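> Mind folding the following:
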Amino acid sequence: MSIENLQNKEAIEKLKEMINPIDIGMLCTHTTGSKHVHAVPMSTQEVDEDGNIWFLFSSESDTHRNLLLDKSICLLYSDPGNFQFLSIHANTEILRDQERINQYWNKMVQSWFDKEKEDPGILLLKVVPAEAHYWDTKSNKLVTFFKMIASGITGEEMDTARSGELKI
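Just a heads-up that it's a prediction; the model follows:
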């Protein structure tokens, strides 16, 4: 496996490239009175030009209660079918911006909430990555598959994967 660390714009582009097709990330918050994290699937609304990741969520959720006590999170994306994995440690900001909520709101999003988009309990979560690590393949799935088969047959190690830090 080769290492490919990326910085600034390249790191943000890699973040977008990996997150956009996956969409659903597992957002892990810290809980009080337990050593375990609270993990929930969240639909990504946007990765902005600065590399911030945006979500809509409810003020009535366990996630919100946890974030009021500790704003640091871990966000995990996984696409095993394409051998793509992403781990992000981040800080968060909780916001209420009706214009941005309107921008993200659609029928699919509405199905997750019992309320309308104007409800003050609909919040934005801005995830600001502090550090990120990714794992993926160097080529498309088919080429990677054949390289893995060839490696298994010949015993020769083929460099089919890469990983690296994303410094945003």
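
> use CA for all of it now, contacts and neighbours both
Fine.

> which strand is the longest one in this structure?
strand 122-137 (DSSP state E).

> chain center to that one, what's the gap?
5 Å (Cα atoms, centre = their mean, to the nearest Å).

> tell me what it is packed against?
strand 53-58, strand 84-95, strand 161-167 (3 or more Cα pairs under 8 Å, 6 or more residues apart in numbering; DSSP states H and E).

> One more, so I can put them side by side:
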Amino acid sequence: MSAYDREELYDMIDDVGTAMLVTENEYDLRSRPIKGKLYRDSGEIWFLTETPSDKTAEIGADKQSNLTYACPEKETYVSMSGHAAICRDADKIDDLWEPWAEAWLKCDKDDPKVAAICFIPEIAEYWSSPESALVQTWELAKAKITGKKPEMGDNKTMIMS
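The predicted model follows:
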């Protein structure tokens, strides 16, 4: 994976901001929106959470997780498979704490129910179509006439570790 591809992926993640975190319980997959902080130097994505909760129990039982980001307005989409872990490090919680956290979690950052989730991506795939809807329609019409594949943007899969 090139440094350019990695930075393009990170820019998409920062641009969207909120991900859907997918975990597995005993019987099925569960998704929920979660706002995280990307650390570009390590590639880790961290989230604040409350314990105990279904998501922390699911992460504890099966650390394999997925994050998805979507921005339909910009035609950018990201899916990342990796591992998640629960962390109670006070310095990390302090670093992640923002004004919304107290309102959302209904407590102070020193409360023992506050924890962080560290998501470590292993594989990432992204789709990016920077062209307008008009250009995309043109590409599809051109492909129909010429029989050639339309130029619809980038799709890349990357090993992250």
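
> What does the TM-score come to for these two?
Scored against TM-score structural alignment, normalised by the length of the second structure, the superposed chains reach a TM-score of 0.87; 156 aligned residues with a Cα RMSD of 1.8 Å.

> ok, back up a step: for the longest strand of the first structure, buried residues please.
122-129, 132-137 (16 or more other Cα atoms under 10 Å).

> Contacts for it, please.
With contacts defined as Cα atoms under 8 Å, 6 or more residues apart in numbering, strand 122-137 of the first structure is touched by 51-59, 82-97, 101, 144, 160-168.

> Strands of the first structure, residue ranges please.
Using DSSP E, strands in the first structure cover 2-3, 6-7, 24-30, 37-43, 46-47, 53-58, 72-79, 84-95, 122-137, 161-167.

> want to try CSV for those, with distance to M148 of the first structure as columns?
Converted to CSV, the strands of the first structure look like this (distance: least, Cα to Cα, whole Å):
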stretch, distance to M148 of the first structure
strand 2-3, 15
strand 6-7, 26
strand 24-30, 28
strand 37-43, 31
strand 46-47, 32
strand 53-58, 33
strand 72-79, 18
strand 84-95, 16
strand 122-137, 11
strand 161-167, 10
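
> Let me know which of those is the nearest to I153 of the first structure.
strand 161-167 (18.1 Å; Cα to Cα).

> Next, the angle strand 84-95 makes with the closest one.
Strand 161-167 of the first structure and strand 84-95 are oriented at 20 degrees to each other (axes from the mean of the first three to the mean of the last three Cα atoms, to 10 degrees).

> mean deviation of strand 161-167 of the first structure from the second structure?
Here strand 161-167 of the first structure, set against the second structure after superposition, deviates by a mean of 1.3 Å using mean Cα distance after the TM-score superposition for the first structure.

> Find me the equivalent region of that strand in the second structure.
Mapped onto the second structure using TM-score structural alignment, strand 161-167 of the first structure covers residues 153-159.

> can you give me the end-to-end distance of stretch 37-44 of the second structure?
8 Å (Cα to Cα, to the nearest Å).

> counterpart of it in the first structure, which residues?
The aligned range for stretch 37-44 of the second structure is 45-52, by TM-score structural alignment.
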